[in-house]
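>>> The following block contains a protein sequence and its predicted model.
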Amino acid sequence: MRRVAITGAGTINPLGSNVAETYAAMQAGTCGIGPLDIMDADRLSIQIGGQVKGYDEATHFNRQQVALYDRFTQFTLLAAREAISQSGLGFSGDLADQAGVVLGTSGGGLNTQDENYRAVYEAGKNRVHPFIVPKLMNNAAASHVSMEWNLRGPSFTVATACASSNHAMGQAFNMVRCGMATVMITGGSEAMLCFGGIKAWEGLRVMSKDACRPFCATRNGMVQGEGAGVFVFEDYDHAVARGADILCEVMGFAMTSDASDIVMPSKQGAARAIAGALKDARLSRDSVGYINAHGTGTAANDKTECAAVADVFGAHADQLMISSTKSMHGHLIGGTGAVELLACIMALRERVIAPTIGYEEPDPECALDVVPNVARDADVDVTLSNAFAFGGLNAVLALKRV
């Protein structure tokens, strides 16, 4: 089994248009959630979100590309550019054949769907653009990344709701670890802040109208976000041989299914995934210093996740720091685990723990150190990133400082 390094990271999200801006915003406890700037926002009962503000697609892509790239694909390509540039890799010859893409998304091209449903049902048009299907399909982003950088190895898309990115990165990790690939571009993206995307979530009655306050006694729901996070997972020895700057090492991954309820989370399922990631990584419970929580800000998720952490870590749970950056950037659904992995890398590289902002009042059922409101300097060697999705699908990654 090969070791797996992360040698590149890229992002665009409500906190920043690159990794440096995102780190700075996380360290400052910046809130990227605000009023939505979308068509028909006044018809929504939920009018806030973690939106990528000031984004102009024409700045990054030409007209022909815009006709092919949904917003979620655009975000992915921008994040991939940053990650691959940082890695210093070029893909030709044998390496191109040994490099692939696994990305996560839940909704795929929802903006494209929304726009074209409007055109057909509201405007009464009888024709749509011939490339609508390849623009909205869930694998569009993975395919365009593959084509842009000549990645001819295993490439596909994972769609497991809010765990999509973690599942994708877990598959990429295992592919490099077992020798199926030398390099994998992985992560995820989401762009469902459109009228239909938000209206659908309103029906669940789990959305907040004012803020995302994970673990807080006054929390009242989640807030949607959008964006992408992309990483270069590389065979560790290959990275060392070429003198790459290794951001951290991916140590383990586990996934479980609650097999119980389509929307309600399970403490047992989450705990098995957390414990499984530690077992896979061959790490002790006491070695973990920070967990980036799934932490949606809903009553059910937060107390269930805290109970799962307490079960797995026992007395060490009191020594752990666990925060939810969704309080800052919102819930990116299928892309959320990818952007949140940046907080784990930041903890290892920058030695700064991202806070849970908006925290007002302790909840006895969430009695852990949630790093309230202010970032914290800390020296940690091991971090975990949790993702727990509707459908009872759980995925946890373990990272270690190099």
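Arrived safely, thanks for sending.
>>> use CA for all of it now, contacts and neighbours both
Noted.
>>> any residues touching stretch 33-53, and which ones?
12-15, 32, 193-195, 198-199, 202, 207-211, 223-227, 328-331 (Cα atoms under 8 Å, 6 or more residues apart in numbering).
>>> First-to-last residue distance for it?
10 Å (Cα to Cα, to the nearest Å).
>>> tell me which residues in that stretch are buried?
Burial within stretch 33-53, assessed by neighbour count using 16 or more other Cα atoms under 10 Å, is assigned to 33-34, 36-37, 41, 46-52.
>>> what separates that stretch from the chain centre, distance-wise?
The chain centre lies 21 Å from the centre of stretch 33-53; the measure is Cα atoms, centre = their mean, to the nearest Å.
>>> ditto for stretch 122-136
Taking mean C-alpha positions (Cα atoms, centre = their mean), stretch 122-136 and its chain are 29 Å apart.
>>> Can you get me the start-to-end distance on it?
First-to-last residue span, stretch 122-136, Cα to Cα: 19 Å.
>>> Next: stretch 321-337.
Stretch 321-337: ends 18 Å apart by Cα to Cα.
>>> again, but for stretch 289-303
End-to-end distance (Cα to Cα), stretch 289-303: 20 Å.
>>> just stretch 358-370 next, same as before
End-to-end distance (Cα to Cα), stretch 358-370: 11 Å.
>>> Only the buried residues of it, if you could.
358-359, 365-370.
>>> same check, this time on stretch 169-189
Of the residues in stretch 169-189, those buried by neighbour count under the rule 16+ other Cα under 10 Å are 169-177, 180-189.
>>> second one coming, line it up with the first:
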Amino acid sequence: MTKRRVVVTGLGCIAPVGNTVAESWSNLLAGNSGIDTIKSFDASAFACKFAGEVKGFDITQYISEKEARHMDRFIHLGMAAAMQAVQDSGLKTGDALSPEEATRIGCNIGSGIGGLPMIEETHAELVNRGPRRVSPFFVPASIINMISGHVSIKYGFQGPNIAVVTACTTGLHAIGLSARMIEYGDADVMVAGGAESTVSPLGIGGFAAARALSTRNDDPRTASRPWDKDRDGFVLGEGAGVVVLEEYEHAKARGAKIYAEVSGFGMSADAYHMTAPNVDGPRRSMSMALANAGINADEVQYLNAHGTSTPLGDLNETNAIKNTFGDHAKKLVVNSTKSMTGHLLGGAGGIESVFTVLALHHQKSPPTINIFNQDPECDLDYCANVARDLKIDVAVKNNFGFGGTNGTLVFKRV
């Protein structure tokens, strides 16, 4: 069976650096951080008091206030990003779709954790006011697959309706697996990505207890500093990134604009440790994605890294890149947009895939900000502190997650 080509025809993004794709991209290129002291709750008693929060977001610009009341914030963010992507793609929706067309469009928008704030609030209601005060909307407001569910209902998309849950690799896996569905004929179009909103007492408290978070409370905007010698942990972020994936001939036939082609996808497991990384798993993920794309390592110009700003993770990814790309690793531009957004967990692969596609489309690498004193063991070109014009024909995107789950996408110009 001949594999069908898959292209990106729509982008949507709600991020700490902007509530639209254009605003987010502009702030990234300018090196503007979206990280600041937490405003959504009183974090004064926590070891980490800052995060990458979405600012000025109004869900009623997308859906009614009545609908919004029955959803956790991660669903709000995911729906908004999906609606942006669908609008950007120019797809027909609802009654404009024929019955056959409707069955060929699906949704796969995941989350690493789901409705944690709603769970916290409902538990407090249960404890303080009793079981009769638990909302009948609690479960559908909190569970992860409801972004895909709501998007499919809103637009009448009757194709595959699923959600991936693979920790910090969620958004990337959702995009890669959706591309495979199109390649092998299960759908012609997939709306895919990831969303997360866990900047909450349990979210911050849990990651802080695991000593995963930066505690640079005196200077939050410089706290996320991938590959800097003084990095001390990641910064939690929230938001959503969604892409519209489409079979190439289908996109051409309707005159869609094409941002990039999804040419390769790889997955692997470390089979090593719950939270600590190893080099071989990410190396195999990257190698599998390149092989799947039919691309040699020396054909890649840009790599949007997982790059979380953790002492172990950044060095591990650097070594995995070296093992995958050999001598060509030194010629790559490797970039972490988490330096500005923080780590969106299940949403990371969503927004970062959007940013990777934009880098390819606009031929620019965003900077990795806050590299003040580059770790000598992390010795690649990380596009430190200033954006750069860059000829990009092939771009690679990595994400890795707790449980040793790894994913890599390869995008190329069309």
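On my side now, so go ahead. Since we're looking at a predicted model, the values are computed, not measured.
>>> if we can go back for a sec, nearest to Ala389 of the first structure, of the buried residues of stretch 358-370 of the first structure?
Comparing those against Ala389 of the first structure with Cα to Cα places Cys366 closest, at 19.4 Å.
>>> What residue in the second structure is paired with the closest one?
Alignment note (TM-score structural alignment): Cys366 of the first structure maps to Cys378 of the second structure.
>>> show me where the stretch 151-300 of the second structure has helices.
Ranges of helices in the stretch 151-300 of the second structure, per DSSP state H, counting those that start in this stretch, are 170-183, 201-209, 248-253, 280-293.
>>> In the first structure, point out the residues matching the second one.
On the basis of TM-score structural alignment, helix 201-209 of the second structure is assigned to residues 195-203 in the first structure.
>>> Residues touching the matching stretch, excluding its own?
If you take Cα under 8 Å, 6+ apart as the criterion, stretch 195-203 of the first structure is touched by 38-41, 44-46, 110, 114, 192, 207, 224.
>>> Which two of the residues you listed have the greatest separation?
Greatest spatial distance in the contacts of stretch 195-203 of the first structure: Asp114 and Met207, 20.4 Å, computed using Cα to Cα.
>>> of these two, who's got more company?
Shown here are Asp114 of the first structure and Met207; by other Cα atoms under 10 Å, Met207 has more neighbours (23 against 15).
>>> Now that that one has come up, it's in contact with Met222, right?
Yes - counting by Cα atoms under 8 Å, Met207 of the first structure touches Met222, with 4.8 Å between them.
>>> coming back round to it: going by distance to Gly90 of the first structure, which of the buried residues of stretch 358-370 of the first structure wins?
Val370 (40.4 Å).
>>> And Ile333 of the first structure, what's its match in the second structure?
Aligned counterpart of Ile333 of the first structure in the second structure: Leu345 (TM-score structural alignment).
>>> Please spell out which residues along the match of helix 201-209 of the second structure are buried.
Within stretch 195-203 of the first structure, the residues scored as buried using 16+ other Cα under 10 Å are 195-199.
>>> Skip the chain neighbours and tell me the closest residue to the equivalent of Gly18 of the second structure over in the first structure.
Counting by TM-score structural alignment, Gly18 of the second structure corresponds to Gly16 in the first structure. Spatial nearest neighbour of Gly16 of the first structure, excluding adjacent residues (Cα to Cα, 6 or more residues apart in numbering): Thr22 at 4.8 Å.
>>> Go through the helix or strand hosting that neighbour and flag the buried ones.
Using DSSP states H and E, Thr22 of the first structure falls within helix 19-28. Within helix 19-28 of the first structure, the residues scored as buried using 16+ other Cα under 10 Å are 19, 22-23, 25-27.
>>> would you turn the residues you listed into TSV with distance to Arg118 of the first structure?
As requested, those are exported to TSV (distance: Cα to Cα, whole Å):
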residue	distance to Arg118 of the first structure
Val19	35
Thr22	34
Tyr23	38
Ala25	36
Met26	37
Gln27	41
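>>> Wait, the match of Cys366 of the first structure touches Thr318, no?
Yes - using Cα under 8 Å, Cys378 of the second structure is in contact with Thr318, at 6.1 Å.
>>> Please enumerate the shared neighbours of those two.
Counting by Cα under 8 Å, 6+ apart, nothing touches both Cys378 of the second structure and Thr318.
>>> Out of the helices of the stretch 151-300 of the second structure, the one nearest Pro160 of the second structure is which?
Nearest of the helices of the stretch 151-300 of the second structure to Pro160 of the second structure, taken as Cα to Cα: helix 170-183 at 8.7 Å.
>>> mind checking the longest helix of the second structure?
helix 73-89 (DSSP state H).
>>> so how far does that helix sit from its counterpart in the first structure?
The superposed helix 73-89 of the second structure is, by mean Cα distance after the TM-score superposition for the first structure, a mean 0.9 Å from where its aligned residues fall in the first structure.
>>> buried sites along that helix?
So, applying 16+ other Cα under 10 Å, buried residues of helix 73-89 of the second structure: 73-89.
>>> number of nearby residues for the counterpart of Glu148 of the first structure in the second structure?
Aligning on TM-score structural alignment places Glu148 of the first structure opposite Lys154 in the second structure. Residue crowding around Lys154 of the second structure was assessed by other Cα under 10 Å; the count is 14.
>>> quick one: stretch 301-318 of the first structure aligns where in the second structure?
Under the alignment (TM-score structural alignment), stretch 301-318 of the first structure falls on residues 313-330 in the second structure.
>>> Now do that stretch: distance to the chain's middle.
21 Å.
>>> Okay, buried residues for that stretch please.
Within stretch 313-330 of the second structure, the residues that qualify as buried are 313-325, 329, counting by 16+ other Cα under 10 Å.
>>> go on, stretch 295-310 of the second structure?
Residues 295, 297, 300-310 are the ones in stretch 295-310 of the second structure that count as buried (16+ other Cα under 10 Å).
>>> re earlier: with the second structure superposed, average distance for the helix holding Thr22 of the first structure?
Once fitted to the second structure, helix 19-28 of the first structure is off its aligned match by 0.7 Å on average (mean Cα distance after the TM-score superposition for the first structure).
>>> so where do the strands sit in the first structure?
If DSSP state E is used as the criterion, the strands of the first structure fall at 4-12, 34-35, 48-49, 99-104, 155-158, 183-190, 227-235, 248-257, 288-292, 321-323, 352-353, 376-377, 382-389, 393-400.
>>> average offset between the fifth one and the second structure?
Taken over the aligned residues, the distance from strand 155-158 of the first structure to the second structure averages 0.8 Å (mean Cα distance after the TM-score superposition for the first structure).
>>> try the last one
In the superposition with the second structure, the aligned residues lie an average of 0.3 Å away from strand 393-400 of the first structure, counting by mean Cα distance after the TM-score superposition for the first structure.
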